[in-house]
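[1] Based on what follows, work out the 3D shape:
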Amino acid sequence: MSISYPKTHIVRRMAPFKVDSLAIPYPEFVPKLFNFCMSLGFRKGLIMPSRAFCSDENQGLPIILMTKHFGTFPFNHGRVGGVIATDRHGPHAHHGEDLVILQASHVGYDPHTGTYGKFVRPKMAGTTISNSCGKITHVITPYIEQYEFAKKRIFLHRDESGNHLITVKNSFVDFASYPVKNGLVLLLEKIVKLDDDRRIVPVAALSTSQTFALGEDFCRRIDATGYIWKGGDGESIKDLLFADLFFFREDFHETDASILLERSLAGFMPEIVTSRNPSLRAAKIIIQLEFSRIVESIRRGTEYAGKNLLYITGLNLDISEFEGFPATTYFVPWAAHIQLQNGAPEEYAHPVEQDRLFGLIMGQSIENPDQVNLKEEIGRMLQAPRFDIRSSK
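    Okay, the predicted model is just below:
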């Protein structure tokens, strides 16, 4: 007879992901990355880099710089949103002796306003501003819209007797007889007062909503924000609808490869939609989840066995053209996995975390005497013998 144990709800938290003072311009980052590889014992001329970026044109500068400093066009590990295709480990490993994987989700950044998410498209007529990473934005937008709607349709108020109340649309309430099938679900057990049988029972019912008495803990939490309670119908809850007070019960919206992105982000949507910068928060979460997943795939797999490998992940910040300067990209390092051919020293037995990784990168020289002059290489190609290429017989 098997023994069953009560299941404990385990919450997965994201580690702190800092951006301030950690962003490195790509023209500085890539030569330092190359020199870091050399300091690890990677061999000049035998390094095959790979990138896992979105396909947006604003990711072109990093790819060009990788080509210039590593002397070869990088292999492509990337799916939408910066998700990595693990089935490409094998082909990548077969294309070089020493391997580098650079993975990054990306988000636009406006240095004038300090806001994230947008990018000016230079090849569009006029000033055309759009979402920097359309896929991440496309995935999170339906959830943001539901959250914004809920903030306007949930009301806080106080009655004449001084009781604190919340009125909620029926569509947000997970009734035992009629649970929410698709949409935002309010975690009323964290908000309202329970009766003696620990049931959630409304104090009033209206045509499309229910009114509940608020619990003491939730009232104290609201009071701590300085909120002023209103009588009558009160007012909408607005930004007091905190991330831990709801979840989404949804069928996935995506049908193509971006379903991988949505599946990864689904459990973190309350945290994303309540963020001041949802696209930035989503990108940070993808980076952290992907790093954990890919390190596991490398350690469990055999594709990179006996190889030097540096897997580094972080955030690409896309900055539009301004004041006559071209568009550019910055890299914020997050973490790295290092595997060396003859066994990694103890200092690399565990992933290199953000602060240490930043220090290791910035400690490298920006000078790379081995970089390729792309203009000269193209000139040499043009001067090469012209082959008479024919169909096979």
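
[2] C-alpha only now, for contacts and for neighbours.
    Will do.

[3] And the longest helix belonging to the chain, what's buried?
    Criterion DSSP state H: the longest helix present in the chain is helix 278-300. By 16 or more other C-alpha atoms under 10 Å, the buried positions in helix 278-300 come out as 278-288, 290-291, 294-295, 298.

[4] What is the nearest of those to K18?
    Distance ranking of these against K18, using C-alpha to C-alpha, places K284 first at 9.5 Å.

[5] Following up with a second sequence; could you model it the same way so I can compare the two?
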Amino acid sequence: MTNTPSTACIERDVAPFKVRGLAIPYPEFVPRLYNLCLSLGFKRHFVMPSRAFCSDENQGFPIILLSKHFGVFPFDHGRVGGIMAVDRHGPHAHHGEDSLILQASHVGYDPTTGLYGTYKRPLLERNVISPSCGKITLVIEPYLRQYQFAQQRIFLRRSEKGQYLIKARDSLIDFSSKPITDGLVLRLDRIVKADENNRIVPAATHTTSHSYEVSEHFRNRLYAAGYQWQEGSGEPIGNHLAADLFSFREELHGTDESIHLERNLIEFMPQIVTHKSPQLKAAQINIQMEFARTVESIRQGGAYEGKNLIYLAGLNIDISAFDGNPETTYFVPWAAHIQLREKARQEFLHPLEQDELFAMLMAQSKENVDMADIKEQIGRMLNSPLHDIRTPQ
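    Predicted coordinates for the structure are as follows:
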């Protein structure tokens, strides 16, 4: 009899994305970025920047700063939610001798509370506070609702016979005879005790739910978290429904660009909905997914061949005006892909990781002697002679 090797389950994860101590104010970050370009041999006054930001109004000041320090309005490489338009590499590459791409998802932050996800809209009366980024919030909201529902509809209890049970609604259980096609799927294989034939068999059946005896491993896990089992009807599982105990199967909710954002996040949605700051976690994951996809598109395409290029991805943190302080934006670098025209350098064969990239940026001066005077340039335009704009004959 030939033994057929089993296929290993290969899982993907996201890297740690640090924020504390790595956030750089945009008025300081952009000149450092400009000087980094020059330090790598980019031609002064010939660097064409491009940005891939969300379309919110609070992303405007970063764009203005890019214009001031690079002396030209940046090319647009982005879609809503901080998604990269990789089909625009060619047009962008044709607009300058050297190229820079800056990509960022964004999230609001309240420095008085330390909470992420909202922003005070200055052009709305009554101090309206709304999500920032609204697109990311819109994508993850259906999953948050499903998770919060499951937290209150899954119960833990100790029976009169001394059994430790979990009771879940049928709509959350992936039965072999009726698998879940749309919604939250409880990972019972990581929670309950299997029989001698490795079957997951209910200890009790109810009108719209089933009860199962939990495994010793899961019971020990709850004990380590300080959980005390209740008798009778028990109590909702609440925050003990951790990210590794469920997954989602969904028909994507989004349309157009939103679908791409949702595809980036769906695999990691359990980590997002269980995080203390779901919008922050979603933005961090989207940045990582987009960086990997964009680097691959650059390497496989020929748009930037023979050119100097920096593609840098990170997180924009939006801070509303408060206590007399103006609204502002910070940038948290994540990773960078660097290629040079003259010769491939060993240190750039792989993307720069977060700590290395941050150190490289902070080693640059925050003074830019080439910074453009936008007000002066607009004044020159206003004082220039009127041109005769004619219809072609």
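
[6] ok, back up a step: which of the buried residues of helix 278-300 of the first structure sits closest to H337 of the first structure?
    Nearest member of these to H337 of the first structure, counting by C-alpha to C-alpha, is V295, at 6.8 Å.

[7] The closest one is in contact with H337, isn't it?
    Yes: using C-alpha atoms under 8 Å, V295 of the first structure is in contact with H337, at 6.8 Å.

[8] could you pull out the strands for the stretch 1-150 of the second structure?
    Secondary structure of the stretch 1-150 of the second structure by DSSP state E, counting those that start in this stretch: the strands cover 24-25, 47-52, 75-76, 78-79, 83-84, 98-110, 115-116, 118-120, 129-131.

[9] Could you pull out the helices in the first structure for me?
    Under DSSP H, the first structure gives helices at 26-39, 60-70, 89-93, 134-153, 216-223, 259-265, 269-273, 278-300, 354-362, 374-383.

[10] Now distance to G183 of the first structure too, for the ones you listed, in a markdown table please.
    As requested, the helices of the first structure are exported to a markdown table (distance: least, C-alpha to C-alpha, whole Å):
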| stretch | distance to G183 of the first structure |
| --- | --- |
| helix 26-39 | 41 |
| helix 60-70 | 37 |
| helix 89-93 | 37 |
| helix 134-153 | 7 |
| helix 216-223 | 23 |
| helix 259-265 | 15 |
| helix 269-273 | 12 |
| helix 278-300 | 18 |
| helix 354-362 | 36 |
| helix 374-383 | 52 |
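
[11] closest one to D244 of the first structure among the ones you listed?
    Of all these, helix 269-273 comes closest under C-alpha to C-alpha, at 7.2 Å.

[12] Now the closest one on the second structure. Mean distance?
    When the second structure is overlaid, helix 269-273 of the first structure sits 0.6 Å from its aligned residues on average, using mean C-alpha distance after the TM-score superposition for the first structure.

[13] So what touches that helix?
    If you take C-alpha atoms under 8 Å, 6 or more residues apart in numbering as the criterion, helix 269-273 of the first structure is touched by 140, 143-144, 147, 243-244, 246-248, 278-279, 281-282.

[14] Count the neighbours of D174 of the first structure for me.
    By other C-alpha atoms under 10 Å, the residues close to D174 of the first structure number 16.

[15] how many neighbours does the nearest residue to it once chain neighbours are set aside have?
    Sequence neighbours aside, V180 is the residue nearest to D174 of the first structure in space, at 5.2 Å (criterion: C-alpha to C-alpha, 6 or more residues apart in numbering). V180 of the first structure has 19 neighbours, counted by other C-alpha under 10 Å.

[16] The second structure: which residue goes with V180 of the first structure?
    In the second structure, the residue matched to V180 of the first structure (TM-score structural alignment) is I180.

[17] and its match, what does it touch?
    171-174, 249.

[18] Tell me how far A224 of the first structure lies from R51 of the first structure.
    Applying C-alpha to C-alpha, to the nearest Å, the value for A224 of the first structure to R51 of the first structure is 46 Å.

[19] the more surrounded of these two?
    Using other C-alpha under 10 Å, the more surrounded residue of A224 of the first structure and R51 is R51, with 24 against 9.

[20] Which position in the second structure pairs with that one?
    In the second structure, R51 of the first structure lands on R51 (TM-score structural alignment).

[21] Just to check, that match is in contact with R79?
    No: applying C-alpha under 8 Å, one finds R51 of the second structure not in contact with R79, separated by 10.1 Å.

[22] pretty sure N316 of the second structure is in contact with F331, am I right?
    Yes: in terms of C-alpha under 8 Å, N316 of the second structure counts as a neighbour of F331; the distance is 4.8 Å.

[23] Looking at the two, which is more packed in?
    Legend: neighbour count by other C-alpha under 10 Å for N316 of the second structure and F331, higher for N316 (28 against 24).

[24] and P122 of the first structure, which of the helices of the first structure is closest to it?
    helix 60-70 (13.4 Å).

[25] Just list what the closest one packs against, helices and strands only.
    Where contact means 3 or more C-alpha pairs under 8 Å, 6 or more residues apart in numbering; DSSP states H and E, helix 60-70 of the first structure is packed against helix 26-39, strand 47-52, strand 328-339.

[26] out of those, which comes closest to I154 of the first structure?
    The nearest among these, by C-alpha to C-alpha, is strand 328-339 at 37.9 Å.

[27] Who are the packing partners of that closest one?
    strand 24-25, helix 26-39, helix 60-70, helix 278-300, strand 308-319, helix 354-362.

[28] how about the ones you listed in a markdown table, adding distance to V120 of the first structure?
    Formatted as a markdown table, those follow (distance: least, C-alpha to C-alpha, whole Å):
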| stretch | distance to V120 of the first structure |
| --- | --- |
| strand 24-25 | 18 |
| helix 26-39 | 19 |
| helix 60-70 | 15 |
| helix 278-300 | 16 |
| strand 308-319 | 8 |
| helix 354-362 | 29 |
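
[29] among these, which is nearest Q371 of the first structure?
    Going by C-alpha to C-alpha, the one of those nearest Q371 of the first structure is helix 60-70, 4.3 Å.

[30] mean shift between the closest one and the second structure?
    Mean for helix 60-70 of the first structure is 0.3 Å (mean C-alpha distance after the TM-score superposition for the first structure).

[31] can you tell me what part of the second structure that helix aligns to?
    The aligned range for helix 60-70 of the first structure in the second structure is 60-70, by TM-score structural alignment.
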